[in-house]
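J.: Generate a structure from the sequence data that follows.
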Amino acid sequence: MKQQFTFPKKLIATAVIASMAVLSGCNDDDDDTSEVVVDPTFGGIRVIHASPDAPAVNILVNGDAAVTELDYAESSGFASLEVGSYDIAVEGIIPGGNAEVINVDGFAIDEDAMTTVIAVGAVADIEPLVVAASEAMPDASQVSLVVTHAAPMAPAVDIFLTAPNDDITNMSPAFNFAFKDSIDVGAVAAGEVRIRAAVDGSVVFDSGTVDLSGFAGQKLQVTAIAAENQVESDASPVKLLVANDTDAVEIRDASTSAGARVVHASPDAAAAAGGAVEVWATSAALGDMPAELIASFDYTDKFPEMGNYAGVPGGDYVFDVSPDGAGVGGSVFTSGTVTLEAGMEYSVIATGRVTSSPAFTLLPTGDSNRAIATQASVKVVHGAPAAGDVDVFVTAAGDFSVVEVESQAAGDPLLDEFTFGSITDYVAVTPGSYDIRVVAGGMVAINLEGVQLDGGSVSTVIARGPSEPAAGELTDFGVIVLSN
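T.: Next comes the predicted model:
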C-alpha cells in the first residue's frame, strides 16, 4: 500500500518569542538623534508529545504559555527564540487543575540551532529527550532524517530503509537503536521508500511504500512512538511520527485496519423482525460485494462479543439490517455512507424504533481509546427513544441520594436536556467512584451507584430504553457500557 502524505491544516498554538534591543544615541549635534537597532540572533525549539499515557500538555516558556493542549502524537512546530537561556516547563492538563510534569531550568537556545524536545516515557517517569536536527543539508531532491526511538515498551530494533520492493532477508540493517536513542541518518533521496523494523529477524513494523517527495529539501524528525489503540497494536506495537518545521503526520504499519463494534439498542427491532436481525456491510474495501458482518443480533447485544473491535479494511461502508436469515435482499434499513479510517476505532449504535418514531437509525461515533493515566474518559450516548429529553447527573459516590437528585438539590446536571440520538465528546474526570443518574420527566430513570472509573479507563455509556412493546409503564431503562 502506497502512503503519500500532506500536512493537515490545523491550528496549533505556537509561540514565537522574540525581542529587539533598541539603543538611542546622540551625535555631536544635539538636535540630530538616531536610533541604532541591534538584530538579535535566534534559534528554534520544537516539542513533540511521545508519552503514551500522559494527558495533553501545555508548554510554558519563562512561565508563559507558549503551546497549549499539545496531545499525544503531535508536534508543536518550531518556535523562534532569541539566543539565550530559558526556563521550559511541561504542564499536564488533568481534571481539577494542571500539574507540572517536566521542568528544565536554564535551557540554552543557541544561534541557528533547531532543537527538538521530546516528552518520553510513561507518565509516572516522563522525561525530556533533547534531539538536535540533522547536520546534513538536503538539496532540492533530498530529505535529511533524524530518527528517534521513543516507544518505551518496544525493545531495541533493527531498522531497514530501502526501496519499496527490496528483499531484506539477507540485508544488513541501516542501524539498530533502543529506547531514547537518536540516529542522524543524513540526507537521502526524496522519493519512494519503505521503512521496516525487525527484532531478531522478525519484522514488527512495515510502513509499506512511503512517498517522501512532498518533503524534498526539508529536515525531518522521525520519532518511533507507541501504538495507542487496539487496531494499531494489532498491526504493530509502534508507529512513526514524521515532523517537519511546522507540523507532523503519522505513518502506521501498512497492515493496520479500522476497528468497528456494533451495539443493538433498538427496543422494537426484534418485535418488528420476528426475532434477531443480521447486519450486512458493503464496501469497495470488501470488493463491493455485501458481506455478513453480524449473523444474529438481538436487543442489547454487542459485536464482537469477545474483544473490543472487529478489524475491517479502511474505506466507505454502507450497512444493511435484515431479519435474521433474510439475507441482504431482505434489508429493512440501509444506512448512508459511513467512513471507517484505518487506525481509527468506531462504535456504531443501532437505535430508534422500526415501527414508530423516533425512527430507527445508526449512530456512528469515533472512539479515542488511548489510556490516559491521570484521568478516566467518559462519553455518553442517548439511545433510549422512550425517555425523550433527559438530564444526566454524575456526582461523587454517596454525595447525593436519588431523592436529592430528583428535587434538584444535587445542583446542575452534567448534561441538561440531552436529546435522543445525541453523543457527547469525552469528558475527563478524576479517577474515583461515581453515581450516575439519568433523569426523565423529573424522575430518575437510570440509577447507577458506586461506578468505579479508574485512571486510564475509557468508557462509552449508552442509555437504552426497555424492550418494546412492553406491558404497563416503560420502567426498565438501563445502560450499555463499552470500555477500552
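J.: hey, let's count contacts and neighbours off CA atoms from now on
T.: Will do.
J.: what's in contact with stretch 17-25?
T.: Outside stretch 17-25, the residues that touch it by Cα atoms under 8 Å, 6 or more residues apart in numbering are 33-40, 79-82.
J.: is it possible to export those residues to CSV including distance to residue 202, secondary structure and neighbour count?
T.: Listed next are the contacts of stretch 17-25 as CSV, based on distance: Cα to Cα, whole Å; DSSP: H, G, I helix; E, B strand; the rest coil; neighbours: other Cα atoms under 10 Å:
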residue, distance to residue 202, secondary structure, neighbour count
33, 73, strand, 11
34, 70, strand, 11
35, 66, strand, 10
36, 64, strand, 10
37, 60, strand, 11
38, 57, strand, 10
39, 54, coil, 11
40, 51, coil, 13
79, 40, strand, 23
80, 42, strand, 20
81, 44, strand, 24
82, 47, strand, 21
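J.: Doesn't residue 272 lie inside a helix?
T.: Yes: counting by DSSP: H, G, I helix; E, B strand; the rest coil, residue 272 is part of a helix.
J.: I'd like the distance between it and residue 243.
T.: Per Cα to Cα, to the nearest Å, residue 272 is found 53 Å from residue 243.
J.: Who's the closest spatial neighbour of the residue nearest the centre of the chain, skipping the chain neighbours?
T.: Nearest to the geometric centre of the chain sits residue 368, at 5.1 Å (Cα atoms, centre = their mean). Spatial nearest neighbour of residue 368, excluding adjacent residues (Cα to Cα, 6 or more residues apart in numbering): residue 345 at 7.2 Å.
J.: Please generate a structure for the following sequence too, so the two can be compared:
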Amino acid sequence: MKNRKLTLLALTALLAMALSATGCSDDDDDNGMMTGPSIGDGAMLRVVHASPDAGSVDVYAEGISTPLLSNVPYTATGPYLELDPGTYNIQLRAAGASATSTPAFETGDIVVPADAKITAVASGFLTSSNPEDAFRVLLFVESFNDPGTGNAAVRIVHGAADAPAVAIDVGNDGSPEIASLDRFAETGADGVALPAGTPLAIGIWQADPLTKVTSFTTPALPEGEIFLIATGKLSELPRDEDGFGLLAVGPTGTIGLIKQDPSLLILHASPDAPAVDVKVGGTDIELVGDVSFGELSPVIQVSPAMYSLDVVVSQGGSLVSTVETPDLMAGERYLVIASGFGSDPLKEFQILPLQEMFGETMNPLVRVVHASPDAPAVDVGVYDGTTFIPVDPFSDLGFGESSDGVGTSLNPGGLTIGVTGTGTITPIVASFDLNLTTGLKAFAVASGSLTERGEEFRLILVDATMFPWQAVEVLPN
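T.: Below is the predicted model of the structure:
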C-alpha cells in the first residue's frame, strides 16, 4: 500500500477498508440474534447493546414468555420491533436463561405512545451497584431534524460509564463545540448536521478542567439519522473489545464500533543526533518538538494510516532523515524508537516502530529491544557478578530486533542483567541493575554507542504499565 500523508482525501479509502480490521460490523450482520414474536403495531422500538460487562442478553416484555430478541451481543443493534402503543416493562436476561428466571434488569413501566419510534440503549455496568455508573436503559424518542442533502443528522450519547463529563470537538481542531456532556446524557433530539460521505475527526476532552482525553476518526458516515454512542471502559486498553470507543448506529443497525486513533510515543535513542523535531513528511505540521536523547515524547494521536515523517534538528531545522511508518491501526499504541547514527550512512538514522502487545499477567513482563547502532548481535541474560546465564527469548538480537511482543515473564524483585556478544558468556559488555515490580510491563531498550560515538551505551526502560508511558535511563554498572 502506498504511503499516505495526513490528508482527509487519502484516508477515505483506507478507513472504508479498515472497518473489519477495527472491529466494525456492517448493517447486515445480525451477530446471531433472533427476533421473537410480533406484539402489535402502531409504534416501533429497537435495542442497542452498549453495556461492556453485560454479556449477550435476551430481551423480553414482561408477560410474554418468548424473547423479543435473543442472544444480543455487546455493540449489536436489534431491528425495530413493532408493538402496540401502551405500557411495557422491558426485561433483560442472560442469553439462554429461562424465561421464568429473575431478570438481570428490568426497566419498570415505560409508556410507548402511538406512532413513537424509540431507540433503547442498554448502558452502564451490570456488575455495579453504584448509581453513578450502574446499568440502565436510556430511551430516545427519535425526532431528528432533516439535516439536508449530503449530511447526516448525528445524535451523540455519552454512555461510557467510567468516563467523566466530556467536551466534544468535531473536527479535532482543539476547539470543542460541545462544552460539557454529562455521563448518560445526549446532545438533543434534533441531531447535529454533519457532512456525510467523508471521514470525520472527533476529539474527546475531559470537560473540567478541559483536558484532551483521546480522538477518533469515523468511517464515511451515510446520509440519514445516526446515533454515535460513547461506550466501553476508559480504564481498559483501546485495543480491547471493551475498550472506550464510539458505537455508530444507523437506520438499519450497527455501522461499527470505532476504536480510538492510534497513539505514538517517540523515543530518541540516536547516540549522535541532537534534539529533534518530528513533522509530517513534506509539511510544517509538527507532531513533536525538541526531543533529546533518552527522552520519550508526549503522546501523539493520528488518524489510522501510513505516514512519511521528517526528522529535523530542533535548532536550525536541517533534515536528519525522512522515515516511513508501518500501517498504524486504530486502537493500538506504538513505541517509535528513533535510532541509528545521524552522520553514518552505514548505520543511518531510522525508526523502529513497536506495537504494544504485552500480555495479561501480574508477573513483570519485559520486551528487550536492540537499538544500539554500533553494537553487534547480543544475548541478554541473568548475571550475578560471576556467572552469565542467557535468557532464551533475549538471545541473538541484532540491531533493530526485539524479543517477543507479548513480553517475557520474569520474577518480581531485584535483578542484574548482563549483555554479551551472541553465543558467548564472556566478556560481559555491560551489566545493569533493575527493580522489577509486580504488574510491570516494560520495553528495555539497549541504546547509545559502544564505541563512544555520542551518548554512551545504556538501557532506557520504557514503563508501559500505565498510560502515558514513562522512560528512565539505566546506566551500566
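J.: just to revisit the earlier point, show me the contacts for the residue nearest to the centre of the first structure.
T.: 229, 345, 458.
J.: Can you tell me which of the residues you listed is closest to residue 10 of the first structure?
T.: The closest of the contacts of residue 368 of the first structure to residue 10 of the first structure turns out to be residue 345 (Cα to Cα; 21.5 Å).
J.: hey, where'd the strands end up in the stretch 351-477 of the second structure?
T.: 365-370, 378-383, 388-390, 408-409, 413-421, 430-436, 441-447, 458-463, 470-474 (DSSP state E, counting those that start in this stretch).
J.: Kindly reformat those strands as a markdown table containing mean neighbour count and distance to residue 133 of the second structure.
T.: Shown next, in a markdown table, are the strands of the stretch 351-477 of the second structure (neighbours: other Cα atoms under 10 Å; distance: least, Cα to Cα, whole Å):
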| stretch | mean neighbour count | distance to residue 133 of the second structure |
| --- | --- | --- |
| strand 365-370 | 25 | 32 |
| strand 378-383 | 21 | 47 |
| strand 388-390 | 19 | 49 |
| strand 408-409 | 18 | 35 |
| strand 413-421 | 19 | 37 |
| strand 430-436 | 17 | 35 |
| strand 441-447 | 26 | 29 |
| strand 458-463 | 23 | 30 |
| strand 470-474 | 17 | 30 |
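J.: who has more neighbours, residue 272 and residue 243 of the first structure?
T.: residue 243 (22 against 16; other Cα atoms under 10 Å).
J.: Quickly find the element holding the residue mapped onto that one from the second structure.
T.: Under the alignment (TM-score structural alignment), residue 243 of the first structure pairs with residue 248 in the second structure. Using DSSP states H and E, the element containing residue 248 of the second structure is strand 245-250.
J.: just checking, what packs against that strand?
T.: Packing partners of strand 245-250 of the second structure (3 or more Cα pairs under 8 Å, 6 or more residues apart in numbering; DSSP states H and E): strand 224-231, strand 253-258.
J.: Now do the buried residues in that strand.
T.: Buried residues in strand 245-250 of the second structure, counted by 16 or more other Cα atoms under 10 Å: 245-250.
J.: now do stretch 207-223 of the second structure
T.: 207, 212, 214-223.
J.: Which single one of these is nearest to residue 396 of the second structure?
T.: Distances from residue 396 of the second structure to these, taken by Cα to Cα, are shortest for residue 214, at 38.1 Å.
J.: quick one: secondary structure of that closest one?
T.: Classified using three-state DSSP, residue 214 of the second structure is strand.
J.: what about the residue lying closest to it once chain neighbours are set aside, which helix or strand?
T.: Among residues not flanking residue 214 of the second structure along the chain, residue 204 sits closest, at 5.4 Å (Cα to Cα, 6+ apart). With secondary structure defined by DSSP H and E, residue 204 of the second structure is part of strand 201-206.
J.: how far out from the middle of the chain is that strand?
T.: 13 Å (Cα atoms, centre = their mean, to the nearest Å).
J.: what's the angle from it to strand 224-231?
T.: 40 degrees (axes from the mean of the first three to the mean of the last three Cα atoms, to 10 degrees).
J.: pretty sure residue 322 of the second structure contacts residue 310?
T.: Yes: using Cα atoms under 8 Å, residue 322 of the second structure and residue 310 qualify as a contacting pair, with a distance of 4.5 Å.
J.: between these two, who's got more neighbours?
T.: residue 310 (24 against 18).
J.: how close does the residue mapped onto that one from the first structure get to residue 246 of the first structure?
T.: Under the alignment by TM-score structural alignment, residue 310 of the second structure pairs with residue 318 in the first structure. Residue 318 of the first structure sits 37 Å away from residue 246 of the first structure, going by Cα to Cα.
J.: likewise residue 143 of the first structure?
T.: 15 Å.
J.: When these two are compared, which one has more neighbours?
T.: Set residue 143 of the first structure next to residue 246 and count neighbours by other Cα under 10 Å: residue 143 wins out with 25 against 14.
J.: where's that one relative to residue 45 of the first structure, distance?
T.: 20 Å.
J.: Now check residue 441 of the first structure against the second structure: what is it aligned to?
T.: Checking TM-score structural alignment: residue 441 of the first structure goes with residue 423.
J.: Residue 173 of the second structure: neighbouring residues, count only.
T.: Residue 173 of the second structure: 10 neighbours (other Cα under 10 Å).
J.: Without its sequence neighbours, what residue ends up closest to it?
T.: Closest to residue 173 of the second structure by Cα to Cα, 6+ apart is residue 203, at 7.8 Å.
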